[in-house]
Structures are given as structure tokens and as C-alpha cells.
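A.B. asks: turn this into a structure:
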Amino acid sequence: MLVSLSGVTFGYDAELIFDGLDFQINAKERLGVVGPNGHGKSTLLRLIAGLESIEGGEMSIRRGTDIGYLKQSQELPEEVAVHDLLLATFPEAMNVKRKLDAIHVRMEQGDGSEETLAEFGDLQHRFEELDGYALEARVDALAAEVGFSAEDLKRPAGSLSGGERTRFELARVLLRQPDLLILDEPTNHLDLVQTERLERRLAEYPNAFLVVSHDRAFLRATCQGIVEVERKKATRYKGGYDAWRTQREERLRRSLDEFVRQEEKVEKTEDFIRRNIAGQKTKQAQARRKMLEKLERVDRPEDVWEAAGHLGMQFDAGDHSGGREAIAARGLCVGYDDKEPLIRDFDWILHRGDRVGIVGPNGSGKTSLLRVLLGRQKPVGGHAELGYQVGVGYLDQKLKGTLDPSRSLVEEVRSLRPDLTIDQAREALSRYRFFGDVVFQAVGSLSGGERCRLSLLKVSLKPHNLLAFDEPTNHLDIPAVEVLEKALKDYPGTLLIVSHDRAFLDAVVDKMVWVQDGVVQVVEGNYTTARRKLWGSEGKAVAK
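C.D. replies: As a prediction, the model looks like this:
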């Protein structure tokens, strides 16, 4: 046992997050934590990492257990190089190295005393024990895996962006190799190549890890057990992600059967009591009444995943399907005027009815390509144009320019559809899980997931024969992503989607645009098929 929680209660203000929580993780276990947004996944990780204090119950940690937690957006020393900060993950080794360097200088200056040589030998032996001579190679290799180039490692840490800081923290915690590695949405800010590298590293990780993720492909690739957080509890399941889905459905079925059997028994017993309480079988009726009073009633099982997936999401392509060529690009160069183009000489036609996914490494120009194709950004060369009567429903990755933070949710809906009454706007909002007085709150008060749902609602309010979405699954929990998948499968128009969600791409597209090193390749098939065609089953490049 590494960490054990027993009967734990915890909450924020008046909201109780956990009540009677029991959970344990053992050495070398590989567990994924799942659950709809707002049910306490991240809170569970923070409790285990010691960043929150339990309010009731007991929590025990095996003596000497090193727990590593992926921190988000930590403040970093402004002027220290990224490489030096990563090496600082090994303070003892770096301290020994400084001493060795100092003695080496003394020896070069002529200090060859037996005492100095003995001290140098002892330090050198300790440095070898700490694997010090391999540390720089380890740091460089892991930094490259999460997307840092040799030039990036020379940069001052203060220059890192928010996403780069998250990747830096991921590298730092992986270098430590703690007894228990805790990762909260580790694939955020990673591109697909970096995500698959992380999967391979976790497959070889020698100790236990606990990971929260909405990336179903990532959970399938890394986890051997699933912890479902719901209704203020945590339930353990053996096996990976798909085994959990099967076991979960079976558990719910059994719980519902138990509830129904008890309800039928109670109904028959109450009927017997009513018919016999004043008759010849009064004593039997009284005995059964006492039995009912002592009966521990089974609650009707609540499927929080089904509830979280209650989204009336659908998209209308309208009466006109648009021209045969939805988008035509000729000699397209994408980038910025003062820099080398990200993409050069791209010729392509998006045909009516195509369902296309766009993927590539971070910084390769996926979002810029999408915006240029839609006419939302100027190309640095060539041209792109929309086809005849093509109407675009666009979802921005950062949700900028589509939502006014000062408006209420009702006002935001009616800004696009002024013909809707307040009640009609509220009804539309309820289909996207906005209820009660929430609809009168300011848009600026919403979480990322809520803003994404509101943006998707706005796209659905008018017909569009081309949907162009940039990272639509960002901020959405798994139930919402699966509803979006179904809505897009049912959508009869043209799709153009930038995404790093492999399971999502496999479900909704049948053609891939792969952007890398200034080159764009168009490959038939969903993500898994296209990847196999381009990179082979072993992940090695077979095409440029």
C-alpha cells in the first residue's frame, strides 16, 4: 500500500465533494481516474498529493513514499535556463558535481595532495552511484519527448508560455521517477506525437501512477485499472478503459435489478398489509409492517454519466448543400509575413460532404491553415476560397471572438437569434445543460467546458453546410465528447476539424490532412488508418 483513504469527507464551502470516500493505491499500480466534470477527479489527486487537507476520515501514506504531482502553471525563476532547472531535479547529484568541478580546478592549479585526491575519488564514486554522468543525456532525451528543442533548453525559464511551462513540469516530474506519479490531464498542451511518446514512457514507468484524463485513447494505452469518481465516492474497476465500460454497465444493470426486485417486494408487502391489517391475518400484517420499517431501502441507481450526456446537441446543414467544391486552395502558403512560411505551396480541394481531420505537431500551422482556408486569416502566398453558397459554422479553439463575457447566457443566445423569446432561449440553453438562474449569469463567469458548450449551442442555432471546428473536445468531459461525436456522425454536411483527440477523429472523420515540417499530406481514412499508412505499425516514418 502506498496511499490509503478511509471514510474521507471533503468539500469546498457548503459543497460536499466526498462523503465516506474509500480509496487505496498500491505499489506499481497504473490507474486512470474518470468521471464527469465537477465530480471531484482533480480534488482526489490534490488530496493524495497533500495539496488539500481532509476534513474527516483517515488518510495514510507509507513511510518514505515519494509522491510526484504534475503542477500547473508554476512560477519559475526568470533568468535560469530551462536545461539547468531540469538538472536541478537532482539536487544531490548537482551538488556533488559542483564539488567535483571545484576540486578539479584546484588540481589543475597544482593541488595534488593525498587528501584532495581521496576527496575527489570519494565524490566521483558517489556521482557514479547517483548515475550523474548519464543525467544530462536523460534530461535532454525527456525534454525532447515533451517538445523542447536544444535551443529551447537554452532559453530562460521566464520566457516559457503557459503550455510550455506545463510541458516543463511534466518533464521535471517524470525525471524524478517518484514512487507515485500523479498526473492531472497530462496530455494538455501536448501534440499527438508527444502524447504517444508519453504513452510509451508510462508503459515503461517502473512505479505507480494515477492519472486523470479525458483522452480515451490515452487511457486505453496506459492504464490497467480505472477509478470512477461519482456521487461523492470512488469505485475501483479491474482492467483498462474498455473493460471498465463493460463492467460499469453490468454493475448498473445489477443495481437496477436489485432496486426493481426490492420495489416489487415492498409493493406486494404493502398490498398484503392493506388487505389484512384489520382481518384474520392482522398479526401477520403487523409483523410485515415492522419488517418494512427495518428494511434497508435500496436507492434507484443514478447513472451520472448518462445524466452528464443529456445534451440535445444537433447541427442543421440547411436546405442548400453548397457547391461541389466547399473550399479550393491553390499554391497556398500559410504563416506570418516576417517569418518563414509554416506551410508552402498547398493545393487542395475540400469537396462537399467530405469529413476531414487536420493533425500535426504543435506549431506546425494547423490552426493557421484552418483559418486561412476559411478566409479568417490572410495567406502569405496563393489563395483559398469558399465554394458557392457555403455557410460556415466555426468554433474557435480559444473561444475568442464568439462569446461576449459581459452578456448573460440568454443575451448571448438572443444576440444571434433575436427572434427567440427569453423562454425559447432558456429552452435552447437547457438542451446544453444550462438550467435555472445560471442562464442569467455573465458568460465571463463560465468554466472552460461551459463556454465550449455555449459556443457549440450558438453554432447549432443556425444552419451551416460546413462545420469547421478547432479543438472542439478541449474542456469537454467524456460524456459530452461522445454526444458531440454522435451529433457530428448524424450531421449531413461537410466537416473540417482540427483535433488532437484520436478516438474522436477515429469516430467522425474519414480523411486526414497531416501537417508537418511545412508539408501537407492528405490521406484517406480516419486517424488510426492514416497514421498506419504514413508511419507504419511501429511508429517509424514511412513517408515524408
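
A.B. asks: every contact and neighbour count from this point should use C-alpha atoms.
C.D. replies: Fine.

A.B. asks: packing partners for the helix or strand that contains Leu47?
C.D. replies: In the assignment (DSSP states H and E), Leu47 maps to helix 41-49. Helix 41-49 makes packing contacts with strand 67-69, strand 180-184, strand 208-212 when contacts are defined by 3 or more Cα pairs under 8 Å, 6 or more residues apart in numbering; DSSP states H and E.

A.B. asks: which is the next helix or strand following the helix or strand hosting Arg426?
C.D. replies: For Arg426, the host element (DSSP H and E) is helix 422-430. Counting by DSSP H and E, the next helix or strand C-terminal to helix 422-430 is helix 448-460.

A.B. asks: what's next to the helix holding Leu47, contact-wise?
C.D. replies: Here helix 41-49 makes contact (Cα atoms under 8 Å, 6 or more residues apart in numbering) with 3, 33-35, 52-54, 67-69, 182, 184, 210, 212, 229.

A.B. asks: how about the helices in the stretch 1-150 of the chain?
C.D. replies: For the stretch 1-150 of the chain, the helices defined by DSSP state H, counting those that start in this stretch occupy 41-49, 82-87, 91-108, 114-129, 135-145, 150-154.

A.B. asks: packing partners for the second one?
C.D. replies: Where contact means 3+ Cα pairs under 8 Å, 6+ apart, helix 82-87 is packed against helix 135-145, helix 150-154.

A.B. asks: what's the next helix or strand after the last one packed up against?
C.D. replies: Put plainly, it is helix 150-154. Going down the chain from helix 150-154, the next helix or strand is helix 162-176, by DSSP H and E. Counting contacts by 3+ Cα pairs under 8 Å, 6+ apart, helix 162-176 is packed against strand 67-69, helix 135-145.

A.B. asks: surely Val173 and Leu70 touch.
C.D. replies: Yes. With contact defined as Cα atoms under 8 Å, Val173 counts as touching Leu70 (6.4 Å).

A.B. asks: the two: who's more crowded?
C.D. replies: Leu70 (24 against 20; other Cα atoms under 10 Å).

A.B. asks: so what's that one closest to, chain neighbours aside?
C.D. replies: Leu183 (5.2 Å; Cα to Cα, 6 or more residues apart in numbering).

A.B. asks: next up, for comparison:
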Amino acid sequence: MIRASGLTVRRGSKVLLDQTEFVVHPGERVGFVGKNGAGKSTLFALLQHEIEADAGTLEVPQGWRMASVKQEIAASNDSAREFVIDGDTHLRALQHERRELSEALENEPERSEALGARIAELESELIEAGAWTSASRAEQLLAGLGFSPNQWSHPVDSFSGGWRMRLALARALMAPSELLLLDEPTNHLDLDAMLWLERWLGSYPGTVLLISHDTEFLDAVAQTILHFDQGKLNRYKGGYQDFVIQRSERLRQTKIAWERQTRETARLQGFIDRFKAKASKAKQAQSRVKALARMELLAPIHAESGIDIRIPSPEEMPDPLLVLDDMQAGYTNDQGVKIPILQNVRLMVRGGDRIGILGVNGAGKSTLVKTLAGELEVQAGSRNASRGLEVGYFAQHQLDMLDLESSPLQHLARIAPQTREQELRNYLGGFGFGGDRVMDKVAPMSGGEKARLALSLIVWQKPNLLLLDEPSNHLDVETREALTTALAEFGGSMLLVSHDRHLLRTTVDRFWIVADGSVQEFDGDLEDYRDWLAEHQANAKKQETSSNATIGAELTSADRKQQKRDEAQERQRTSALKKPIEAKLVKIEKELESIQNQLKTLDMVIADPDLYTDSRRQERVQTLAQHGELTKRHDELEEIWLELQSELESIGMNTNS
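C.D. replies: Next up, the predicted model:
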């Protein structure tokens, strides 16, 4: 096991870890949570011997191989596939030695006996190391993380920064290891790649240490939470939701910030009731109510965090705000040729709309948002904006536009020169820049702090339409929760692209889906989207199979007879492989149906406003706890179901090939 004893780490005058003790058991999947700067990444650096502790010990079992994601990728002309295989350093060392010995055998025939013996040993070691399956293993990782087959042979240098980080993640997963360190692995992933990574980690046999601000990802992956709190690491059993419940109860028992908690709970209850009355779609309303009800548990944590984001309400709200009529959107290349990404888009953004934008990576979500924001010109059709439209557009590139030598107060004073300094300070304090922090330079700030500042500058101007492209990237858990609350309360319209499922569930009422060059209304919630995605991918495979069949029609008569015999044998073999998996699927689907019926009953109880009165507090706690346990079991069964479906798919793919 991993064991820390009396572990102390300082950074300058700041004590990150103070006589900390904790253990991590073999095979455990542990999530680390805490504010930015608490010491999470420092702990990973200690484990990798990049820094030394000031006192105490941190022990990792001898012989454990450690894999982690490199944050910096050196320039390389190697293909993406070869770059990922390079993650298996043991395999590469064996291959290198095999090549050298082959060359020596040609040049030194007098040593043929000794060299031949070692080559024979190497061949056995290469088989054991999986040399002959390494390419297919790398391709499976690349496919899971969103790389199309035609990208596998592209050089590393041809990919953008976000895609390079995906390559670095695939390379880390390729490495044989007993200990896997993942620091914000979902920052550059879309929802589909994230779901794939959850399944992959679920089947990983080693120990996983995970830093993530994505609470649903933590819930899906982590079995234990270690929370950084005032220089100590406190252990909580279960995923992030379990941590929230246990920590909230601990804070309640110690009566930390009791008055602030009461005010926060009342404020949250107000918009829970408001949105329950307002929600228009049954399925999305249920999802929304559950997500908002969870926020009552977070009230004491909000009170302690010191971050209280408030987004000003817009001064006017035209309706509709934007009308898209046969719109074509895309980019113009260096030769001036228009490259369309989306075509024939006919949609409307109305006053008060709260829309989540779904779609696989590369489908055109960011293209759509940039076009709506006016950063990209419409290529054809029209984007008709109402008079009085005020857009607030947030994307990661806005962080690069901040003046690194200026302070948060200077940034805000430039756009509000007539406002009193104290009012600016009060406003920035809600975004976590309190006291003297408003005078700190931007340059040394973390990505999360820069994102907070950029967002504060955008919403100061009271937009009536917020366009948000991955706003929670780099934010710690407390800031994400504060942003979620603020967006849920926001009185204007909002379009949101995010891989943070909790954020989507809590803040949007409906979805648009971007796929196959178009944008359509999506009548469903995130669970429906997962099903849609599976069906969409299956249809794509069918089309590919149909195309292959057309090519096969040119076979000779003799070839066809042999092919039919081979296909019959393959069908028998495939059927034998599929039967036990299909039996398991039937059993799981029955249990899922039972749980879904129980959850529907609990949803009706949770949706009852009377449940949130003081007299039913004990019933509320029990109901939410039971709902949490059933939801957790439901998610576990879904993961198993997805894995079994993947096995069936794999059998089908092997049959087709």
C-alpha cells in the first residue's frame, strides 16, 4: 500500500501538508479534492520523486510501475500511433535490443551462437510484453479518446494543444503500471471520450490516484475521496456525492458558519422551488430537480469556500434574441476557400432559454458558438440578432487575452472607470479575489483563477445572452459549485457547451445536438443522449459494413462459396461467444428496470415542496440518501452494461474483419 506518515511539505512560507498521514490500498481508486493551491499536484510531484518532503515519509511499494500524463510534449514527427506505443518503455527497450542484436548477428557471425540464444530469449520476452498486439492496443486507446483512424498516422506536431494532451493521456494508459496518476485528465475531453475513460478506468486492475474538479467523473471513478483541508488529508468513503454528504454533516455538527449556511440554504431553496414550477419538459425537469435538491447539501461547503459568484440580471430581455435561418457556418482556409462545418441551421434563441449543446468532438459545437457570438462570419443564410441583444461570450482563448502584468482590479476598472473602487472590490470578492488579492498580477495565477477573472469581466456588463464554451475547465470543485449556483439563478438566456454533466443537469432546460453537419433540437436528457450516441455509432458501423459488402460483390463464384462456408462457421462461433454475454445483459436490464421504477417513486417524493420543510428534515435526508444509493447502483449497472455491449461490439467487429 501507499503510506504517508508525518508528511510535511512547504512552499515558501505556506504549509501545504502538515504532519499528514494517510494510506491508499492496492487496487483502490482514490479521488483527491481541495481548493486550487491546496497541494494536490504537489503530492503527485512527491510520488514521482520530482520534489522532496520537508519532513515525514511517503512510501510506495517497491516494484510498482508508475504511469502519469506528461503536461509538456516535446516536438515530434512520430505518428500518433507510434507516440502512444512509446508509452510502453519496457516494450520499446526490448525492441531496441532486438534490432541491435540482429545487426550484430549480421556483422559478427563468430558470435552467432551467443547472439542467437539471446535473440530467442528476446522473442519470448517480446511476446510476453505484447509486442504483436501493441499497435491494436494503441489504436483502441486513440479511438476511445476521439481520434479517427485517418488521424492515427498523423505526426504529433500536426495536432493542436488539446489533442496533444489526449495523446499524452493515451500514452500514459498504454504504459503497463500498478499505479496510475491522473491530474485533471478530463480537461481536454468531450463527453464521449470522458464516458469511455470512465469505463477504461473501471476495468484497470491497478491503483488509481485522481485529481479532478469534475464531480460526476469523480463519482463514476473514485471509491475513496481524500480531501485537502488545512494541511491535512481527510478520508471519505465512496465517491464525490458521498463525500459531500459526509462533509456537509461534519460541518453542520461543528456549526461552521451556521448563519451563512442558513442564508445560503434559503437562497438555494428559493430557486429550487422556482425552477420546479417553471420546468417545461418532464424528463429534464426530474433531472433538474434532483440536481438542485443536491445543492442543499452543499450549502455549508459554499459558506466555507468564500466564493459566492453572482451574475447580474440583464437590464432588458428581447424575445427572440437570435434567429438562425438556413445558416451555414464554418471557416475560411489560408487560400480564402470557405470550409462549411454546419449547414441549413434553422433555430431560435428566445428570452429565458437555457440550452445545452451536445455533440461529439469535432462535430462543430465551438463553430456554432463562435458564429452565434459573432466571432465567425455567417457563410450563407442569416444570423438575425434582435435590437438590444448583449452577448457575453466565454471560451478558453479569452484567458490568453488577459493582461498578465495587470491586477483583477485594474482589469475591471478599465471597463467600469466611473464605478467606485469599493464596489469593484466587493464584486471581485464574490469571484474569489478578496482583500489584497485584487491587486495581484495575473501572470502567476492558475488557470482556474484566470477563468474566474475572465468570467467576472464578461458578466459585469450584464449580458442577456451568455455563450459559454467549457466554462468549468480548470476550476476547482468549490468554484464549480459556485458557478453552477450562479448560472442556475441567472435571469437571462444561456447556451452552454460543457463536458461537466452536473453543470448541464443543473443549469439547462433543453438541448441542441450538433451532428452530421447540422444542429437540431434534442428531445431528451443526458441519459437519452448516451443512448442516441450508441445508436449513432452503430449506424455508422452499418454503413461501413454495407460499403465493404459492395466491394465484396466482385468476388468470383468459387470465392463466394468459400466465403459462405467461412461465414457460417464464423456465425456459429460468434453465437457461442455472444450467448453468455447476452444472458448477463438480460439480467442487468431487469435490475435496471427495477431500480428505475424505484427512482421514479423517489423522484415524486423529491419533487414535493413539502419535503424541504423543517418538519420533514429526517425524511428528506433518508430519501436523498436512498436516492443516492440507488443512483450509484444504477450507474454501476450501466457501466457494466456498457462494457458488455462493448464486448458484443468487439465480437461483431472481429466477425466483420
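
A.B. asks: closest one to Pro91 of the first structure among the helices and strands packed on helix 41-49 of the first structure?
C.D. replies: If you check each of those against Pro91 of the first structure by Cα to Cα, strand 67-69 wins as the nearest, at 15.5 Å.

A.B. asks: the closest one vs the second structure, mean deviation?
C.D. replies: Comparison of strand 67-69 of the first structure with the second structure after fitting gives an average deviation of 1.8 Å (mean Cα distance after the TM-score superposition for the first structure).

A.B. asks: quick one, what contacts the closest residue to Ala543 of the first structure other than its chain neighbours?
C.D. replies: Counting by Cα to Cα, 6+ apart, Leu534 is the residue found nearest to Ala543 of the first structure once chain neighbours are left out, at 5.4 Å. Taking Cα under 8 Å, 6+ apart, we find Leu534 of the first structure in contact with 541-544.

A.B. asks: neighbour-wise, which of these leads?
C.D. replies: Ala541 (13 neighbours).

A.B. asks: show me the contacts for the residue nearest to that residue when sequence neighbours are not counted.
C.D. replies: Among residues not flanking Ala541 of the first structure along the chain, Trp535 sits closest, at 4.3 Å (Cα to Cα, 6+ apart). For Trp535 of the first structure, the contact set (Cα under 8 Å, 6+ apart) comprises 541-543.

A.B. asks: map Trp535 of the first structure onto the second structure.
C.D. replies: Here Trp535 of the first structure is matched to Leu533 in the second structure, going by TM-score structural alignment.

A.B. asks: may I see the buried residues of the host helix or strand of that match?
C.D. replies: Secondary structure assigned from DSSP H and E places Leu533 of the second structure in helix 526-552. For helix 526-552 of the second structure, the neighbour count (16 or more other Cα atoms under 10 Å) marks 526, 529 as buried.

A.B. asks: next one: stretch 437-447 of the second structure
C.D. replies: For stretch 437-447 of the second structure, by 16+ other Cα under 10 Å, it's 438, 440-442.

A.B. asks: tell me which of the helices and strands packed on helix 82-87 of the first structure is the most buried.
C.D. replies: Highest mean neighbour count of those: helix 135-145, a mean of 17 (counted as mean count of other Cα atoms under 10 Å).

A.B. asks: isn't there a strand covering Met494 of the second structure?
C.D. replies: Yes. Counting by DSSP: H, G, I helix; E, B strand; the rest coil, Met494 of the second structure falls inside a strand.

A.B. asks: can you count the residues close to it?
C.D. replies: Met494 of the second structure has 25 neighbouring residues, counting by other Cα under 10 Å.

A.B. asks: again, but for Glu250 of the first structure
C.D. replies: Other residues within reach of Glu250 of the first structure, judged by other Cα under 10 Å, total 12.

A.B. asks: can you tell me the helix or strand for it?
C.D. replies: Per DSSP H and E: Glu250 of the first structure is located in helix 241-276.

A.B. asks: so how far is that helix off the chain centroid?
C.D. replies: Centroid displacement of helix 241-276 of the first structure relative to its chain, using Cα atoms, centre = their mean, to the nearest Å, is 35 Å.

A.B. asks: before we move on, the earlier item: how far apart are the helix holding Leu47 of the first structure and its match in the second structure?
C.D. replies: Helix 41-49 of the first structure sits 1.7 Å off on average (mean Cα distance after the TM-score superposition for the first structure).

A.B. asks: so which bit of the first structure is the longest helix seen in the second structure matched to?
C.D. replies: Ranked by residue count and defined by DSSP state H, the top helix of the second structure is helix 557-606. Under TM-score structural alignment, there is no match for helix 557-606 of the second structure anywhere in the first structure.

A.B. asks: cool, stretch 261-269 of the second structure as well?
C.D. replies: Mapped onto the first structure using TM-score structural alignment, stretch 261-269 of the second structure spans no residues at all.

A.B. asks: give me the residues contacting that stretch.
C.D. replies: 295-296, 299-300, 302-303, 485.

A.B. asks: highest neighbour count among these?
C.D. replies: Result: Pro300 is most packed of the contacts of stretch 261-269 of the second structure (other Cα under 10 Å), 27 neighbours.

A.B. asks: which residue, other than its chain neighbours, is closest to that one?
C.D. replies: Nearest one to Pro300 of the second structure, counting by Cα to Cα, 6+ apart, is Gln261 at 5.1 Å.

A.B. asks: distance of that neighbour from Ile245 of the second structure?
C.D. replies: Distance, Gln261 of the second structure to Ile245 of the second structure, using Cα to Cα, to the nearest Å: 15 Å.

A.B. asks: between those two, which is the more surrounded one?
C.D. replies: The neighbour comparison of Gln261 of the second structure against Ile245 (other Cα under 10 Å) goes to Gln261, with 22 against 17.

A.B. asks: tell me the secondary structure at the more buried one.
C.D. replies: With three-state DSSP as the basis, Gln261 of the second structure sits in helix.

A.B. asks: so how far is Thr42 of the second structure from it?
C.D. replies: Distance of Gln261 of the second structure to Thr42 of the second structure, computed by Cα to Cα: 31 Å.

A.B. asks: ditto for Glu52 of the second structure
C.D. replies: Look at Glu52 of the second structure and Thr42 of the second structure: by Cα to Cα, they are 10 Å apart.

A.B. asks: neighbour count winner among the two?
C.D. replies: Thr42 (20 against 16).

A.B. asks: so which residue is dead centre in the second structure?
C.D. replies: Thr186 (3.8 Å; Cα atoms, centre = their mean).
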